[in-house]
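Trainee: Everything below, folded, please.
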Amino acid sequence: MKLRQILAAGLLLIVVTVILYPTTATGTVNLSARYEQAVIEAEPPVGRLVFKGITNLYVSFSEVRIHSANEENQTGWLPISFGTPSLDIVDLKNESGTILVTPTVPVGEYNGVMLAFSNVTAVFNGTTAQVESVPAYVVVAHHFAVRSGSETNLKLKFTVDYRALNSSSRVFFEVKPLLD
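Mentor: You can find the predicted model right below:
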């Protein structure tokens, strides 16, 4: 009977380990946005150009990937989202600016984030217009670690250039990590 109890306890321990392993081998990634309008320097006497009348810029992404630090650039891209809700990055009523929260990211070291724009809509001077994002996707070099059972906060600054908004319905994005 004693041997049987020991084997049952060992088997139970193995089953519990197999069941709980995925929860200990993942962490959460919280990706958020901050907005800044690009400052355009023009020749004197014009000086700095500031585009007014842009009240909203709704952005969504068709895909978000992170890059494993141990892999080469062409490989190692792990998809963490295939579509995000639209986020107004100009008027962040959602004060955190959350793009997405993914609770099941494998534990590890990462060195990049890739965002593929899917839909960008601008509201300027009361008119809503679908605009093209340039570039169509961005790769942000940023080293971060995902730890077991913990949350990793990634903050990205979206600097937006509206120079081509009226002439060609384009908005230019520069995205960089915000370091705390």
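Trainee: make it CA atoms for all contacts and neighbour counts henceforth
Mentor: OK.
Trainee: Tell me the helix or strand right after the strand ranked longest in the chain.
Mentor: Ranked by residue count under DSSP state E, the longest strand found in the chain is strand 108-124. Downstream of strand 108-124, the first helix or strand assigned by DSSP states H and E is strand 127-130.
Trainee: residue ranges of the strands in this structure, please?
Mentor: For the chain, the strands identified by DSSP E occupy 26-37, 40-41, 48-49, 54-68, 77-81, 87-88, 98-106, 108-124, 127-130, 132-134, 137-146, 151-161, 170-178, in order along the chain.
Trainee: for those strands, which one ends up most surrounded?
Mentor: Comparing the strands of the chain on average neighbours per residue, with mean count of other C-alpha atoms under 10 Å, the densest one is strand 87-88 at a mean of 22.
Trainee: one more, for comparison:
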Amino acid sequence: MGSRQVFSAFLLLIILIILLYPTTATGTVSVAASYAQAPPIETPLGPIIITGVTNLYVSFSEIRIHLANERNDSGWIPIIYNTASVDIIRFSNNPGVIFSTPTVPVGEYDRVFLRFGNSSAVVNGTTLNVESIPRFIIVDYRFSVKSGSETALKLKFTADYRAINISKPKVFFEISPMQD
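Mentor: Sure thing, here's the model as predicted:
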């Protein structure tokens, strides 16, 4: 093999790497959660304090992230479907990982979309299937995914149980980025 052929093969290899790198460069994204119960509801008769909820299991049917430089209706990248159910109350004192996925494209992102799957709560020893309100949440959260590294997203889940004791139990959620 002559020097021209070696040089040509090397040049072809460099061109292929440059062309394929953006499509093969991925990083890992993990989502950690902390939990808080919403403060008591103030009424003219005094605060309504909900007690007896010992477990709150949630799963997500879909989680997407949004590319920072794309318009709102485009740029959404699904990163996981149908997560395992996790008891988020156990994350009251220490945040815990909900899921981790190793194949997220490298880039800058600005939002996280979470669509609730099945949810249930254990209230005074009884397990109830509950409806998560809202069904999905979009959280403003700027982060970068770098090739070969892990990006940890930290979210605070605040649960409001004001409708836990009705015929079709509901849990109202607020999700926000956690401050380090």
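Trainee: TM-score of the superposition?
Mentor: Remark: TM-score between the superposed chains equals 0.87 [TM-score structural alignment, normalised by the length of structure 1]; 177 aligned residues with a C-alpha RMSD of 2.3 Å.
Trainee: quick revisit: dump the strands of structure 1 to JSON lines, plus distance to residue 15 of structure 1.
Mentor: Output for these, formatted as JSON lines (distance: least, C-alpha to C-alpha, whole Å):
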{"stretch": "strand 26-37", "distance to residue 15 of structure 1": "19"}
{"stretch": "strand 40-41", "distance to residue 15 of structure 1": "61"}
{"stretch": "strand 48-49", "distance to residue 15 of structure 1": "64"}
{"stretch": "strand 54-68", "distance to residue 15 of structure 1": "30"}
{"stretch": "strand 77-81", "distance to residue 15 of structure 1": "28"}
{"stretch": "strand 87-88", "distance to residue 15 of structure 1": "42"}
{"stretch": "strand 98-106", "distance to residue 15 of structure 1": "21"}
{"stretch": "strand 108-124", "distance to residue 15 of structure 1": "25"}
{"stretch": "strand 127-130", "distance to residue 15 of structure 1": "53"}
{"stretch": "strand 132-134", "distance to residue 15 of structure 1": "49"}
{"stretch": "strand 137-146", "distance to residue 15 of structure 1": "26"}
{"stretch": "strand 151-161", "distance to residue 15 of structure 1": "27"}
{"stretch": "strand 170-178", "distance to residue 15 of structure 1": "41"}
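Trainee: and residue 11 of structure 1, which of the ones you listed is closest to it?
Mentor: Distances from residue 11 of structure 1 to each of these were compared using C-alpha to C-alpha; the shortest belongs to strand 26-37, at 24.1 Å.
Trainee: list the helices and strands that closest one packs on?
Mentor: Using 3 or more C-alpha pairs under 8 Å, 6 or more residues apart in numbering; DSSP states H and E as the contact criterion, the neighbours of strand 26-37 of structure 1 among helices and strands are strand 98-106, strand 137-146, strand 151-161.
Trainee: ok so, going back, so which of the strands of structure 1 gets nearest residue 14 of structure 1?
Mentor: Comparing those against residue 14 of structure 1 with C-alpha to C-alpha, the closest turns out to be strand 26-37 (19.2 Å).
Trainee: circling back to that earlier point, now the helices and strands packed on strand 26-37 of structure 1 in TSV, with distance to residue 11 of structure 1?
Mentor: Formatted as TSV, those follow (distance: least, C-alpha to C-alpha, whole Å):
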stretch	distance to residue 11 of structure 1
strand 98-106	26
strand 137-146	31
strand 151-161	32
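Trainee: Brilliant, that's me finished.
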